[in-house]
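> just a sequence and a predicted model for now, questions to come.
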Amino acid sequence: MTLHIGDTAPDFTVDSTVGEISLHDWAGDSWVFFFSHPADFTPVCTTEMGMTARLAGEFDKRNVKPLGLSTDTAEEHLEWIKDVDETQNTTLKFPIVADPDLEIARLYDMIHPDQSETAAVRSVYIIDPAKKIRLMMTYPMSVGRNFDEILRVIDSLQLTDRAKVVTPANWEPGGEVIIPPSIPDEEAKKMFPQGFTTIKPYLRMTKVA
């Protein structure tokens, strides 16, 4: 199945480390950071799970629920979590989906045959409260994810939804943003009373709280 930004995230009901969950019901009115890892009891995955757990407060502030997945069983996940907590100095509380039959991994195009026929690559799906896919990223098995970037894109998505702006290259929270060209100047003056700088008719910069 090919998924695109803007598609409704396919729902599923599955066993996990916290019992059976259904994606849409479990997500509720939160955003979801849905990410896959190749296998339990592997080094890069252990560091990623630990980092996700240590960032629990940051995800909470953004109304984001992390949800992991690999093609291992829930029982294997629960044993591995003990290693994650021990080696990464954390307490992992978010669910990890069990997918030994590869059904969800295939549904979300996480199986890339050149990498493995049975293990998921490092996929990221950011899903909004309307259950729409807002961002997709895929890393090879050998490269651990950059969690600063994951938080940054969540911040950008939430800001652009709220303030009706777009963010420039290398944007960081608090930095200048761009007023979309579709908003005429007169409307922009009302929407952004703090003012804006016109660099080109299509490139107007401002700051929003």
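Arrived safely, thanks for sending. Remember, predicted model here, so these are calculated numbers, not experimental data. Numbers count the residues shown, from 1 in each chain.
> make it CA atoms for all contacts and neighbour counts henceforth
OK.
> now do the same end-to-end measure for stretch 107-116.
End-to-end distance for stretch 107-116: 16 Å, by C-alpha to C-alpha, to the nearest Å.
> dropping in the other structure now:
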Amino acid sequence: MPGILLGDVFPDFEADTTVGRIKFYDFLGDSWGIMFSHPKDFTPVCTTELAFAASISDKFTERNVKMIALSVDNVDDHIFWSKDVMAFNSSTAPLPFPIIADANRKLATLLGMMDPDEIDRDGNPLTARCVFVIGPDKKLKMSCLYPATTGRNFDELLRVIDSLQLTAQKKVATPVDWRPGDKVMVLPNISDEEAAKLFPNGVTTKDVPSGKKYLRYTRL
């Protein structure tokens, strides 16, 4: 099945959107990017999702992340529906990110976004709730796939982006439920000697029954 895997170079493409025709790489520039698809305009869960995404768009901007949405609807429907989306937030401002029109499902099929269990009135499959995070190097850094019945948690997506951006710069990993400012974990392939040089705030190790010293923490 067509799709894209972690580490793959994300395809460049041209598409019609609510802000006109774009070339994806030109749209991203040197920024990070997040693309999120939804099944259908004028539907309840999708409206709540894009409304919340719009309400926190400044938090993505602060992280140098450009947002873009996608569904199988046409541009006119996207523009009309976006007024409902913003009205959900009691706002008359324009939607702060573009929506890609993919009525022929070409892009969604290429990216592996289709949900075979969700179909429209004509029997055509709809896009699932995909999320792709693309790095400045245009490679896929994170992907996740939700069914149509489950709305996403955009606060969690921000947390993931914080982790991705940190671990792209530092030789660390982030543990379960990590938040910015919490301790991070030293990578297993970093020796104690190298860790002492890399992390001047010190490294602590949690003892476990195996006796192996792999749970090493530091604070950046």
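Nice, I can see it. Because the structure is predicted, anything quoted here is derived from the model rather than measured.
> now check Gln158 of the first structure against the second structure: what is it aligned to?
Gln158 of the first structure maps onto Gln165 in the second structure when the alignment is built from TM-score structural alignment.
> surely its match is within a strand?
No: counting by DSSP: H, G, I helix; E, B strand; the rest coil, Gln165 of the second structure is not part of a strand but helix.
> neighbours of it, how many?
Neighbour count for Gln165 of the second structure, taken as other C-alpha atoms under 10 Å: 14.
> for Ile190 of the second structure, same thing?
13.
> now do whichever residue in the first structure pairs up with it against Lys190 of the first structure, distance only.
Superposed on the first structure with TM-score structural alignment, Ile190 of the second structure falls opposite Ile183. The gap separating Ile183 of the first structure from Lys190 of the first structure is 11 Å, by C-alpha to C-alpha.
> okay, and the common contacts of the two?
Among the neighbours of Ile183 of the first structure, none is also in contact with Lys190 (C-alpha atoms under 8 Å, 6 or more residues apart in numbering).
> now the host helix or strand of Lys190 of the first structure on the second structure. Mean distance?
In the assignment (DSSP states H and E), Lys190 of the first structure maps to helix 185-191. Once fitted to the second structure, helix 185-191 of the first structure is off its aligned match by 0.7 Å on average (mean C-alpha distance after the TM-score superposition for the first structure).
> the second structure: strands as residue ranges?
14-17, 20-23, 32-37, 65-71, 99-101, 114-119, 125-127, 129-134, 140-146, 172-173, 184-186, 203-205, 216-218 (DSSP state E).
> now the third one on the first structure. Mean distance?
It refers to strand 32-37 of the second structure. Mean deviation for strand 32-37 of the second structure: 0.5 Å (mean C-alpha distance after the TM-score superposition for the first structure).
> what lines up with Ala119 of the first structure in the second structure?
Under the alignment (TM-score structural alignment), Ala119 of the first structure pairs with Leu126 of the second structure.
> what's the distance between its match and His38 of the second structure?
8 Å.
> overlap of the contact sets of those two?
Common neighbours of Leu126 of the second structure and His38, using C-alpha under 8 Å, 6+ apart, are Ser71.
> so what's the residue count around whatever residue of the first structure lines up with Ala148 of the second structure?
The alignment partner of Ala148 of the second structure in the first structure, by TM-score structural alignment, is Met141. Residues contacting Met141 of the first structure under the criterion other C-alpha under 10 Å number 19.
> thought Met141 of the first structure was touching Gln115?
Yes: counting by C-alpha atoms under 8 Å, Met141 of the first structure does reach Gln115; the two are 7.3 Å apart.
> common neighbours of the two, please.
Residues touching both Met141 of the first structure and Gln115 (C-alpha under 8 Å, 6+ apart): Val121.
> contacts only, for the match of Ala148 of the second structure.
If you count contacts by C-alpha under 8 Å, 6+ apart, then Met141 of the first structure has 37-38, 115, 121-122 around it.
> quick one: closest of the strands of the second structure to Pro44 of the second structure.
Closest approach to Pro44 of the second structure among these (C-alpha to C-alpha): strand 129-134, 13.4 Å.
> please compute how far the closest one lies from its chain's middle.
How far strand 129-134 of the second structure lies from its chain's middle: 4 Å, per C-alpha atoms, centre = their mean, to the nearest Å.
> what do you get for stretch 24-32 of the second structure?
Worked out by C-alpha atoms, centre = their mean, stretch 24-32 of the second structure lies 14 Å from the chain centre.
> let's have the contacts of Met141 of the first structure in TSV, adding distance to Val165 of the first structure.
TSV is the format used below for those (distance: C-alpha to C-alpha, whole Å):
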residue	distance to Val165 of the first structure
His37	33
Pro38	36
Gln115	38
Val121	32
Arg122	30
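> farthest-apart pair in those residues, please.
Maximum pairwise distance in these, criterion C-alpha to C-alpha, is 12.2 Å, between His37 and Gln115.
> out of those two, which sits in the more crowded spot?
A count of neighbours by other C-alpha under 10 Å puts His37 above the other of His37 of the first structure and Gln115, at 27 against 14.
> what's that one aligned with over in the second structure?
The alignment partner of His37 of the first structure in the second structure, by TM-score structural alignment, is His38.
> my guess is its match meets Cys130, correct?
Yes: at 7.3 Å, His38 of the second structure counts as touching Cys130 under the criterion of C-alpha under 8 Å.
> who touches both of the two?
By C-alpha under 8 Å, 6+ apart, no residue touches both His38 of the second structure and Cys130.
> which residues touch Asp73 of the second structure?
Asp73 of the second structure makes contact with 40-41, 101-103, according to C-alpha under 8 Å, 6+ apart.
> show the buried residues in those.
In terms of neighbour count (16 or more other C-alpha atoms under 10 Å), the buried residues within the contacts of Asp73 of the second structure are 40-41, 101-102.
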